[in-house]
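Visitor: with the input below, show me the fold.
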Amino acid sequence: MTNHVPRLLKLAGPMILSTSAITLMQIVDAIVLSRHSSAAVAAIGPAGLAVILFQGFLFGTAGYAGTFVAHNHGRGDAAGVRKSAWLGIHTSLASGILALAVAWPIGQLFLLAGHTPDVAADEISYFTICMAGSLFPVLGSALAGWLSGIGRPAIVTAVTFFSFVINALLAWGLVLGVWGFPRLGITGAALATVSAQAVAAILYAAIFVVGRGCSDRSARRLDRVELGRFLKLAMPMGLRISGELLAWTLFLVVLGRLGTVELAASSIAFRINGMAFFPALGLGQAAGILVGHARGAGEDDEVPAIASQSLLVCEVWMLIMAVLFATCSAPLISVFAGHGPESARIVETGTLIMKFVAFYCLFDAANVMTGCVLSSAGDTNWVARTFVYSSAGFLLLLWLIDSFMPGLIAEWTLGTCFVLFTAVIWSLRFRSGAWRAIRVLHDSH
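Guide: Below is the predicted model:
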């Protein structure tokens, strides 16, 4: 059996940075906002998840171009690689226009969440600004997928790191009003995030142009038939990402009905969980690239080995993070809790929540890794359809708990069981081998 771990780790570092970019920016925002107000800390949880929820569908769809790139690269089709990259670019441009049009009306829905007026106002501000600037992370996702698919992940690392530094500096200045910047609070955090994403998108576009990505006129031309085939596989991927984020956003909104302390503590727990989840997602996407290369080269028998070895690496990572979350939960929560009158209660509540997070991390490795492998193999329709059904069941049970026996422990227990359930479903689907019958590319050479 081929050892795929060295190739996985070579790809994983840049992919981890790429997938962690938005959450790392939000973690920086949360730390800075903890020095501004507890209302802003509470607001960035639901608003940040809602941003990723809507953008998740967009960059999940556009970013699937990276899977097409990987399959074409695996079979040595350079023209197919360029055409696949342009499918992602065309999708990104349309997505950016759509997001700009719906940013303000969707943002007003936070008024219906039942949160306090100051928290709701901050949620609307953060969501509207980040959503209006969706073109930048979506385009960046598509072009990062192109670079990763052709085996150039180090460039993704450099661009991501540079944009992260820009976000951190701008967030500190615009949120707190230092270095001559106005004190804008959570609005400044949103502007810092969008600015950093814009810089990253411009850099990716410049790299694409220098790499002669615009020189192939036939690749640039919009082929509606090919775009339709792409969207048929890519949109379920976007739906799966946004469906998962929708479930967790609503989960956080329902927790907010218990009180501002519970909402702030849960928001912080989600931010800390990103330390484990997004590196795992980067590992999953790296495994997906290897799967794309293997399937493009006609080596389907290598896919199970790629999946099992990648899962083992991911489980080791998640186990390390689970131990950290379980043993150091109070210090981790206190970093984000600020120094307000409710800080002690936020730390106490967050410490309890982190025990649940530590436990479900052990199952989330299978959830993330197997989902990425199935999606890269082309099984996006089944994954999306099944996840819609399981999420509907999760939200129904959440509504029943909130209506008849609301409580922090009951609701977080349900969330943990949801993670376990989806991990089992993905694993059984992969073992069935149904993905072998699915073709991502239109023809073979």
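
Visitor: every contact and neighbour count from this point should use C-alpha atoms.
Guide: OK.

Visitor: next up, the contacts around residue 344.
Guide: Counting by C-alpha atoms under 8 Å, 6 or more residues apart in numbering, residue 344 makes contact with residue 337.

Visitor: and what about it, helix, strand or coil?
Guide: Put simply, residue 344 is helix when judged by DSSP: H, G, I helix; E, B strand; the rest coil.

Visitor: let's see this one next, to set against the first:
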Amino acid sequence: MTSFDKIERAATASREAVTTPGNHFAHELSETIKLALPMALTQLGQIAMMTTDLAFIGRLGNEAVAAAALAGTVYFVSFTFGMGLVSAVAPLAAQAFGARDPLLVRRSLRTGLWAALLISAPIMMFPLFGEQILLALGQAPAAAHLAQRYLFGLVWGVTPALWFLALRGFMGAVNRPEPALWITLAAIPANALLAYLLIYGEWGLPRLELLGAGLATAIVNFGTLLAGLWFATRRRPFREYHVLGHIWRIDRSLMRELFVIGAPISVAFLMEYGLFSAAALLMGLISTTALAAHQVALQITAILFMVPFGISMAATVRVGHAVGRNDASAVKRAGLVATGLGIALVAALTLAVIVSRFAIARLFFGTAESAEGATELTSTLLLVGATFFVADGVQSIVAGSLRGMNDTRVPLLFAAIGYWLIGFPTACWLGFRTEFGAVGVWIGLSCGTAVNAALLIWRFRLLANRLRSP
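Guide: Sure, this is the predicted structure:
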């Protein structure tokens, strides 16, 4: 028996275990949780590293924190293009795995690695010229200069970060997302130690401050990549795919498909990110207190979002497996189970946030009388955000299910409609033409996100109903 025969047997093992129709949903739920849990924890690990960096930078002063925020904006906008493209590895590899085609699994990863390398050069141009970009946008010269110091360190980690994302997509597609979690958990203390040493110049190293923070992140990105490659080439079941075999070959047809799938994902991510950036600008026009409350509420949203985002990644894989084996009923079931699981978990987390909203606000602003206004507004935004949290989770999961079917262009149109045709105008009108103010901006965000979620659900049902099992 060849190694590829073993892979094909592994590809069908999970569904052969389901012997009766009554077990289908329970089995699907179990498989989705097995995939989603390590994926969500990996994302939370990424947030933990970012939070550690921010805590160290905070000791350098408010100017350093502001500069890091500006640098993060420039970096994220550019990195998102590559992130969207590389995320297409997961559905392509998952469909190949479901179709019992290990050669196509390897080709999907190889194409993702090449795409990441090719897109890295233009992506790196934005951070390398970050100071000029920020000055053109009207930022203060001192802040722009400090931000550039941070970007000079961050930029060297672009390529390894994208390659690691491709490896994560491959690992998840073959039902083994755990190594990415183990690597991320090991990276958290490593990143904290490196950041501390390079920012403050301990153990005889030079004090590099923001440059050191960026370099620490870049070095950790290289480390996670090397660890990911070790798992992919040395450990079962990954090594059976010989992922680096014929690595020099560029698969032009699959590269075009990856760009067709991945480019709309990138633009959709930017649309969502752009909406929240625009909302921050609106809050700044209302008051400083409104902006501060918005940032805290948004940080809580980002943490909560990691749960449905992990389920979204699992939905992409599960739907991709079903598409690969042309199992229409399994496609519907995978999407339904993932969405139901996401709604249940996000609703429970949202309830916890509502109950503890005042404590959350005081955690950020303290109990001083001068912070009472910001605390009150933050708790109100968290209460209003209850509907937004659930809608945002649903849209993320259903979008992941659609990615498993290679459907990304229509969801991009829906993002434009939901976020910018409905969400942003509603936020502007309620924020400035009514008495709602900052609360109205969040109502607008909720409305736009809910519309996007509803359109995505309609799209998934439409496409799933068109499928026919053999």
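
Visitor: for structure 1, which segments count as strands?
Guide: Here structure 1 has no strands by DSSP state E.

Visitor: buried ones in the lengthiest helix in it?
Guide: If you go by DSSP state H, structure 1 has its longest helix at helix 260-296. Buried residues in helix 260-296 of structure 1, counted by 16 or more other C-alpha atoms under 10 Å: 260-296.

Visitor: now the helices: where do they sit in the stretch 351-470 of structure 2?
Guide: Remark: helices assigned in the stretch 351-470 of structure 2 by DSSP state H, counting those that start in this stretch are 357-365, 372-403, 409-415, 424-432, 438-466.

Visitor: make a markdown table from those and add distance to residue 341 of structure 2 to it.
Guide: Below are the helices of the stretch 351-470 of structure 2 laid out as a markdown table (distance: least, C-alpha to C-alpha, whole Å):
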| stretch | distance to residue 341 of structure 2 |
| --- | --- |
| helix 357-365 | 24 |
| helix 372-403 | 10 |
| helix 409-415 | 21 |
| helix 424-432 | 29 |
| helix 438-466 | 15 |
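
Visitor: could you say which of those helices is packed most deeply?
Guide: Most buried of these by mean neighbour count (mean count of other C-alpha atoms under 10 Å) is helix 372-403; its value is a mean of 24.

Visitor: hey, what's the angle from it to helix 438-466? Just curious.
Guide: Between the axes of helix 372-403 of structure 2 and helix 438-466, defined by axes from the mean of the first three to the mean of the last three C-alpha atoms, to 10 degrees, the angle is 10 degrees.

Visitor: residue closest to the middle of structure 2?
Guide: Among the residues of structure 2, the one closest to the centroid is residue 309, at 6.5 Å (C-alpha atoms, centre = their mean).

Visitor: and that one, what's its match in structure 1?
Guide: Residue pairing (TM-score structural alignment): residue 309 of structure 2 is matched to residue 281 of structure 1.

Visitor: quick one: the residue lying closest to that match once chain neighbours are set aside from residue 151 of structure 1, how far?
Guide: Residue nearest to residue 281 of structure 1 in three dimensions, not counting chain neighbours: residue 368, with 6.1 Å by C-alpha to C-alpha, 6 or more residues apart in numbering. Distance check for residue 368 of structure 1 against residue 151 of structure 1: by C-alpha to C-alpha, to the nearest Å, it reads 22 Å.

Visitor: swap in residue 204 of structure 1?
Guide: 15 Å.

Visitor: also residue 217 of structure 1?
Guide: For residue 217 of structure 1, the distance to residue 151 of structure 1 - C-alpha to C-alpha - is 24 Å.

Visitor: just want to know which of those two has more residues nearby.
Guide: A direct count of neighbours by other C-alpha atoms under 10 Å for residue 217 of structure 1 and residue 151 places residue 151 higher, at 16 against 9.

Visitor: alignment lookup: the more buried one to structure 2.
Guide: Checking TM-score structural alignment: residue 151 of structure 1 goes with residue 175.

Visitor: how about residue 300 of structure 1?
Guide: Superposed on structure 2 with TM-score structural alignment, residue 300 of structure 1 falls opposite residue 328.

Visitor: can you find the partner of residue 392 of structure 2 in structure 1?
Guide: Under the alignment (TM-score structural alignment), residue 392 of structure 2 maps onto residue 364.

Visitor: wait, what's in contact with that match?
Guide: So residue 364 of structure 1 contacts 277, 318, 419, 420, 423 (C-alpha under 8 Å, 6+ apart).

Visitor: counterpart of the third one in structure 2?
Guide: It refers to residue 419 of structure 1. Mapped onto structure 2 by TM-score structural alignment, residue 419 of structure 1 lines up with residue 449.

Visitor: wait, its match sits on residue 390?
Guide: No. With contact defined as C-alpha atoms under 8 Å, residue 449 of structure 2 does not count as touching residue 390 (9.5 Å).

Visitor: and for the nearest residue to residue 202 of structure 2 once chain neighbours are set aside, the neighbour number?
Guide: Nearest non-adjacent residue to residue 202 of structure 2, counting by C-alpha to C-alpha, 6+ apart: residue 196, 7.5 Å away. Close neighbours of residue 196 of structure 2, defined as other C-alpha under 10 Å, add up to 21.

Visitor: residue 196 of structure 2 is in contact with residue 206, isn't it?
Guide: No. With contact defined as C-alpha under 8 Å, residue 196 of structure 2 does not reach residue 206; the gap is 11.5 Å.

Visitor: intersection of neighbour lists for those two?
Guide: Taking C-alpha under 8 Å, 6+ apart as the contact rule, residue 196 of structure 2 and residue 206 touch no residue in common.
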